[in-house]
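Engineer: dropping the sequence and predicted coords here.
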Amino acid sequence: MSLFGYKAVILLLNVWIVNSSMFRNDCHVTTWTEWSLSGQYTESRSRKIIWLPPGGVSLCPPLCETREIKADCKVSEWSEWGGNFGFGQQLRTRNVTQNPMGTGNQCPNLIENRYIDKTPTVIETAKNVEQYFIRTRSNPYPGEWLHALVRRQTAQGSVRDLLLIMDSSGSIGQTNFQKANKEISTLIGLLCPENPFNKMNGQYQYNQAAMLTFSSTVYQNFDFDDYATTEDIQGAITKARYYGGGTNTAEAFIQALGMFQSSKGYRNSSEVKPEVLIFTDGQSNNRQQTLQAVEELRKVADVYGLMIGGFTERGKDELTAYVSAPINEHLFYVESYTELEALVKYLSDEKKQAGAWWCAPFNVG
């Protein structure tokens, strides 16, 4: 190679050295990693330094990037409309197939309730009361004899602290108030097990009951631990005083919330199922306050409603809003006190026919 050739090579080498990042203040980094979940609604990616220049990290580009995940809620198609219940209502539902994330659109309503021009028969309502209130779905049903033994062995009865809220307003009237109390006292006697509210050795082994009546004012008839036998509780219900006056349902729900306290004999919710059964024939005097109060009550107890009489669409909407979800398992309706009597008689006859199969065993440890 000629002298000129050597000089050219040396010149090119010097240019490369001068311009090389190893001898400049450039920072060399790897390529970005794939995006990965880094928080509930965020994901991030990172890269590493290959060459740190003499000037330090401050000369390097960002090594981490985070971005918000955005995903809209996705739902399934609507189910078919369900069976007739309540005031002549049907439900249909849909499920969430993808939860929303970040600023994605939230989920739409998952339940729709519509009225149809047909109320359930008394027997249809009685069967709903039996399945969803008197006996839980885990209990065996009369007539299913082929599987009853297996189901009875694997089912478990529900231990409850049940609060009754009885409408004592002027629209009820004293005669109908007494009829209602008589039928409700019979109804709760059908709960499981036999003698569902009897104490054992001074302690309630299974269920407890308390009661409020309401009109313009709310009256606390008895606490959860006031009576030692089912018969005594039934007697206290039938002897409750009628007051007349307005329909202050809001105050009834407020005081009901206060009944689920140890000072009222209420047991811990880890030991029992707290329940409310409200019997009423009309809208409240203060709809907004009532709905606010029952919303708080539903956070503490499962609220059932047994409604009676005639209602406007607005009234039906309000009373439907009292009960816990799913509403088709918590809302029951009869048009008259004759129908109420027929409903309770049907359930009493069903219990007699079922005999020992009426109740699932209780595991009270």
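Structural biologist: Cool, got the structure.

Engineer: C-alpha from now on. contacts and neighbour counts both.
Structural biologist: Fine.

Engineer: let me know whether my guess that Y304 is in a strand holds.
Structural biologist: Yes. Per DSSP: H, G, I helix; E, B strand; the rest coil, Y304 lies within a strand segment.

Engineer: for it, give its distance to L331.
Structural biologist: Look at Y304 and L331: by C-alpha to C-alpha, to the nearest Å, they are 6 Å apart.

Engineer: ok, S36 next?
Structural biologist: 47 Å.

Engineer: so for the two, which residue has more residues nearby?
Structural biologist: Using other C-alpha atoms under 10 Å, the more surrounded residue of S36 and L331 is L331, with 29 against 12.

Engineer: hang on, isn't the more buried one packed against D302?
Structural biologist: No. Contact criterion C-alpha atoms under 8 Å: L331 and D302 do not qualify, at 11.5 Å.

Engineer: number of residues surrounding N285?
Structural biologist: 15.

Engineer: putting a second one here so we can go through both:
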Amino acid sequence: MNYFSLDLVLLVFAVYNTASCTGFIFDVRTDCLLTSWSSWAEVPGLDVHVHERGILRHENKGGIPCPPRETMREVRADDIMKRWDSPEHIQDTARSLSENFIRRNPKPDNPTEPGHIRDLLIVLDSVESLDDEAFNSTKQNLAELLGMFCPDPDPFAKLYNHAVLIGVSNSHDEVFEFNNYDGIAAVKDAILQVHRDSNRSCMKSNLDAAFTMLTQTGIRSDILVDKDVLILTDGYSNCSGDVLASALRLRGIARVFSLLIGSFSSNGFNDVLNYVTTPVPEHLFIVKTQQGFDQLMTTLESQNNASCMPFDLPSTMK
């Protein structure tokens, strides 16, 4: 009996080591296998619902291929304009933004989960549907939003969160990098100094630059440091190329959030749905006007009195 068990172990070891690098133990024709569709979930504050599915197993050796990623999400818009920037919409969006992005309080579904510090990369689109005054107000709101992060008392002290900003125009002239600024006051001032020029901001170029920065420069490798991306955009890509492919590549290495603001098109809305990480309702926040963004910030500030959730800091910081 003991000899049989040993032979069986050796046989399994041999089969495993002769398997191809596709990840399948038996190198045979295999069809793509998908999860079931998730239940429909509402994007915070809107009469827009999304459901999604994922890939459990990729095809192999000529099996039925997996569908394109963009077909793995479906959107049901009951009345997309019905609640834009209404008080209910602002309240719902503020609640989602606080719980899923700012995260001062423990998450309701997992109250014991500690927070992580983050390397945050901000993609600031030119947001052409906003005039210069509204764009400057957007920068002010963004700076105040970062000040709501944890840990206290200064979320961007040198050993805590780091930030980098790219975008504004095609030229990428306006960039500040990880570790350039120590403290939230310096980060806020850097955001307020950013200007946009006459060149349109190319979303594909921005997403590719974000991927490069997160993989090659400035990023911390500790597993207790989250890689997060926040895209502020009106949904217009403003350039050719496969924007979705760039977005999916970025989603493979970071959690991608988006604040959609301004007079975006239905195509732009659908594009942004595919930029963000799953599940969409926890990663996409929408305001239609600059006034709506101002109201959102006022609501967040009124809710931002809670102390920070416990943080799981890297060992080098304890």
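Structural biologist: Yep, that arrived. Predicted model only: the values in this text are computed from it and were never measured.

Engineer: about what we covered before: give me the common contacts of Y304 and L331 of structure 1.
Structural biologist: Counting by C-alpha atoms under 8 Å, 6 or more residues apart in numbering, the shared contacts of Y304 of structure 1 and L331 are V323.

Engineer: next, the buried residues of stretch 257-267 of structure 2.
Structural biologist: F257, S258, L259, L260, I261, G262, S263, F264 (16 or more other C-alpha atoms under 10 Å).

Engineer: okay, it sits on what stretch of structure 1?
Structural biologist: Stretch 257-267 of structure 2 corresponds to residues 304-314 in structure 1, going by TM-score structural alignment.

Engineer: now that stretch, how far from the centre of its chain.
Structural biologist: Centroid separation for stretch 304-314 of structure 1 versus its chain: 21 Å, with C-alpha atoms, centre = their mean, to the nearest Å.

Engineer: ends of that stretch, how far apart?
Structural biologist: Between the start and the finish of stretch 304-314 of structure 1 there is a gap of 19 Å, counting by C-alpha to C-alpha.

Engineer: for stretch 245-252 of structure 1, same thing?
Structural biologist: Note: stretch 245-252 of structure 1 ends 14 Å apart using C-alpha to C-alpha.

Engineer: any idea how far the residue nearest the centre of structure 2 is from D131 of structure 2?
Structural biologist: Geometric centre of structure 2, nearest residue: V256, 1.3 Å, by C-alpha atoms, centre = their mean. Relative to D131 of structure 2, V256 of structure 2 is positioned 26 Å away (C-alpha to C-alpha).

Engineer: now C239 of structure 2
Structural biologist: In terms of C-alpha to C-alpha, C239 of structure 2 sits 21 Å off from D131 of structure 2.

Engineer: next one: L34 of structure 2
Structural biologist: For L34 of structure 2 relative to D131 of structure 2 (C-alpha to C-alpha), the value is 44 Å.

Engineer: out of those two, which sits in the busier spot?
Structural biologist: L34 (15 against 11).

Engineer: return the distance of G365 of structure 1 relative to M307 of structure 1.
Structural biologist: 36 Å.

Engineer: next one: L319 of structure 1
Structural biologist: Taken as C-alpha to C-alpha, the span from L319 of structure 1 to M307 of structure 1 is 8 Å.

Engineer: repeat for E130 of structure 1
Structural biologist: 16 Å.

Engineer: for I233 of structure 1, see how far away the counterpart of Q193 of structure 2 in structure 1 is.
Structural biologist: When structure 1 is aligned by TM-score structural alignment, Q193 of structure 2 is paired with K239. In this view, K239 of structure 1 and I233 of structure 1 are 10 Å apart by C-alpha to C-alpha.

Engineer: between those two, tell me which one has more neighbours.
Structural biologist: I233 (24 against 13).

Engineer: if I look at that one, how far off is T186 of structure 1?
Structural biologist: Taking C-alpha to C-alpha, one finds I233 of structure 1 at 10 Å from T186 of structure 1.
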